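Participant: Next come a sequence and a model predicted from it.
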Amino acid sequence: MAKYTRKQKELIENWDAQIDFLKSSIEIFDKGKVMEAIRIAQTLRVMFHNTEKSHSIYERLNNNIIFKSSSGLYSPFNLISSWMLLSVELSSDGISYQPKLDNPVDRLFFYDFEDWWNQVIFDDKKNVFSRKDIVVYVANKDGGAHFDDYIPEKYANLIIYNSLGVSDMNGSISNNPMYMAIRVIAQEVIDSVELENYSKERKSVIIPRSSFEVRFLDENEVVRFTWSSTDIQQGNSEDQKSILSKFKLSKRKLFYKYFGDKKVEYIKK
């Protein structure tokens, strides 16, 4: 018999099912079952990850959702590591990473998918990691599709050898930063989908006199961070300008985007 091509209705039904899976896994994670992050990563991979042989549900649906970023704006001038979606908490159990979920930053931005998916969320000063990097690694190699015998060096540094540099008096950290970040990514997706469904009334208004761009942290121009010469109070010294100039840039524009009576700041090409 011939191959069967899925209909649009089936893709929409599966997308809705993945959203339900995310919500269920979030509930389990929040009850203390942090290994549920592996299942969250699997769901996110199905929703968003493209390969040479397969395309994500998001791409096949030609979705045009804008994505909430709980990350503050990354600074390439930091001399210490960055963990953009997390906070650090000290308790009787030691030091741990915690997901930034409630009012995570002073100023929230929304992005098109590629800028959001490939935005840097960890920088241990040896390697940088995007949302895509973390989701795909956990889904493919950390017990999702496979549980590999060996952990690649850059991921081992992050989760085994504590390359982010946060530790208690014994030199240890009590949880896995990748799992905590995945919890935040799942929430960003849920919040973004809810905004998309909030109202069919849409309007975008460009914000004048704001200059934004993305800068690429790798030679392949994939992993990136957002920068602004008008809205960030850094980058004006000659040394900082020299550092910034090392990263290729792509221009962006800042908009107010309205969904009915809700307004968000949206950075787009």
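Facilitator: Yes, it's here.
Participant: Could you use CA atoms for every contact and neighbour count after this?
Facilitator: Noted.
Participant: Verify the stated contact: residue 251 with residue 216.
Facilitator: No: contact criterion CA atoms under 8 Å: residue 251 and residue 216 do not qualify, at 11.5 Å.
Participant: between the two, which one's more packed in?
Facilitator: Comparing residue 251 with residue 216 by other CA atoms under 10 Å, the one with more neighbours is residue 216, at 21 against 14.
Participant: Check whether that one really touches residue 227, as I assumed.
Facilitator: No: between residue 216 and residue 227 there is no contact, the gap being 10.4 Å when judged by CA under 8 Å.
Participant: Now for the residue lying closest to residue 82 once chain neighbours are set aside, how many residues are close by?
Facilitator: Of all residues not flanking residue 82 in the chain, residue 123 sits nearest, at 5.0 Å (CA to CA, 6 or more residues apart in numbering). By the criterion of other CA under 10 Å, residue 123 has 21 neighbours.
Participant: quick one: residue 123 from residue 99, how far?
Facilitator: As judged by CA to CA, to the nearest Å, residue 123 and residue 99 stand 16 Å apart.
Participant: same deal with residue 112?
Facilitator: 22 Å.
Participant: same question, residue 108
Facilitator: 16 Å.
Participant: I'd like the distance from stretch 41-56 to the chain centre, please.
Facilitator: Stretch 41-56 has its C-alpha centroid displaced from the chain centroid by 15 Å (CA atoms, centre = their mean, to the nearest Å).
Participant: gap between the two ends of stretch 150-165?
Facilitator: Termini of stretch 150-165 sit 22 Å apart (CA to CA).
Participant: Now it: buried residues?
Facilitator: 154, 155, 157, 158, 159, 162, 163, 164 (16 or more other CA atoms under 10 Å).
Participant: Give me the most central residue, this protein.
Facilitator: Nearest to the mean C-alpha position of the chain, by CA atoms, centre = their mean, lies residue 131 at 3.8 Å.
Participant: The residue nearest to it when sequence neighbours are not counted - how many residues pack around it?
Facilitator: Leaving out its chain neighbours, the residue that sits closest to residue 131 by CA to CA, 6+ apart is residue 117, at 5.4 Å. Neighbours of residue 117 under the rule other CA under 10 Å: 23.
Participant: ok, structure two:
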Amino acid sequence: MNLTEKDYLNHLIEQIDFLQNSCERFDKGVVSEGKRIAVGIRTLVHDTKNSVSLLTHLDVKNKLYYFNTAIPETKFGLTGIRTTTEGGGKTIYVAPLDKLSDKRKEQPLITFNKWWTEMKVISDGNNKFSRKDLIMNVANKDGGAHIDSKLNKSYSKLTRENSLNVFHQDNANQLTSVKGVELASIRQIAFELIRTLSRKYPKYFSNLA
């Protein structure tokens, strides 16, 4: 039995619900939910020779313009950082969501290929990462839907070795690496994709996560 458009739309409703629920949990502090977000984004937009994304099944993926909040080829392309002082303080990466600087509003809508692969949304000076790079490393290798025994070298440097050189300095002037840029970035990618889909399918969104 071949699926119908109605079947695909029902799947879309489910995927939107999954994605928004994961975003809500992430925003409440369950940062590991970023890995589930990555899997949901992969399901919606990533095509291979062996699998077809849901938006391709719906024949809309390459017809949409995608909401873009990145500052390309910068350390904080999709994220900001926040430092607190409570309990000795900490510094974390944060997704800006809709709190956007003018710089983040310069290219508000872009084609899928530019959004997914062409635009580099993180740069550590030596390595540059697209949205696809982040999503596929997390979803396929780093605990989203699969765990590989070996990670991509540049992704490992970004996530394990602090190649962005971002540190938290405590009251004793001790420095610790700030981690989690990949998950905060994925949260922002989800924000962009939710805004993109809500323009096409507004009735499927009870809220915008």
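Facilitator: In hand now; what should we look at? A quick note: this is a predicted structure, and the numbers were derived from the prediction, not measured.
Participant: Settle it for me: which of residue 112 and residue 99 of structure 1 has more neighbours?
Facilitator: Shown here are residue 112 of structure 1 and residue 99; by other CA under 10 Å, residue 99 has more neighbours (21 against 16).
Participant: Just give me the neighbour total for residue 190 of structure 1.
Facilitator: Close neighbours of residue 190 of structure 1, defined as other CA under 10 Å, add up to 18.
Participant: For it, give me its contacts.
Facilitator: The contact partners of residue 190 of structure 1, by CA atoms under 8 Å, 6 or more residues apart in numbering, come to 19, 22, 23.
Participant: try residue 265 of structure 1
Facilitator: Neighbours of residue 265 of structure 1 in contact, by CA under 8 Å, 6+ apart: 108, 109, 110, 254, 255, 256, 257.
Participant: That one -> structure 2?
Facilitator: For residue 265 of structure 1, there is no aligned position in structure 2, judged by TM-score structural alignment.
Participant: Distance of residue 265 of structure 1 relative to residue 132 of structure 1?
Facilitator: 23 Å.
Participant: same question, residue 251 of structure 1
Facilitator: 22 Å.
Participant: So what's the gap between the lengthiest helix in structure 2 and the chain middle?
Facilitator: When every helix of structure 2 is counted residue by residue (DSSP state H), the longest turns out to be helix 5-27. Centre-to-centre, helix 5-27 of structure 2 and its host chain are 15 Å apart (CA atoms, centre = their mean).
Participant: Pull out the buried residues from that helix.
Facilitator: 9, 12, 15, 16, 17, 19, 20, 22, 23, 26, 27.
Participant: next SSE after the strand ranked longest in structure 1?
Facilitator: If you go by DSSP state E, structure 1 has its longest strand at strand 249-259. Sequence order places strand 262-268 as the next helix or strand after strand 249-259 of structure 1, per DSSP states H and E.
Participant: Report the inter-axis angle for that following strand versus strand 249-259.
Facilitator: 160 degrees (axes from the mean of the first three to the mean of the last three CA atoms, to 10 degrees).
Participant: buried set for strand 262-268 of structure 1?
Facilitator: Going by neighbour count (16+ other CA under 10 Å), the buried part of strand 262-268 of structure 1 is 264, 265, 266, 267, 268.
Participant: Closest one to residue 58 of structure 1 out of those residues, please.
Facilitator: residue 268 (18.3 Å; CA to CA).
Participant: re earlier: now, the buried residues of stretch 150-165 of structure 1 that are in helices?
Facilitator: Those of the buried residues of stretch 150-165 of structure 1 lying in helices (DSSP H): 154, 155, 157, 158, 159.
Participant: Using CSV, lay out the residues you listed together with distance to residue 205 of structure 1.
Facilitator: Formatted as CSV, those follow (distance: CA to CA, whole Å):
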residue, distance to residue 205 of structure 1
154, 41
155, 41
157, 43
158, 40
159, 42
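Participant: just the residues you listed now: which is nearest residue 95 of structure 1?
Facilitator: The closest of those, once distances to residue 95 of structure 1 are taken by CA to CA, is residue 159, at 14.3 Å.
Participant: which residues does the alignment partner in structure 2 of the closest one contact?
Facilitator: By TM-score structural alignment, residue 159 of structure 1 lines up with residue 159 in structure 2. Going by CA under 8 Å, 6+ apart, residue 159 of structure 2 touches 179, 180, 181, 182.
Participant: if we go to structure 1, which of those residues are intact?
Facilitator: Contacts from the contacts of residue 159 of structure 2 that recur in structure 1, judged by both residues aligned by TM-score structural alignment, their matches' CA atoms under 8 Å, are 180, 181, 182.
Participant: how many other residues sit next to the last one?
Facilitator: This means residue 182 of structure 2. Residue 182 of structure 2, neighbours per other CA under 10 Å, totals 25.
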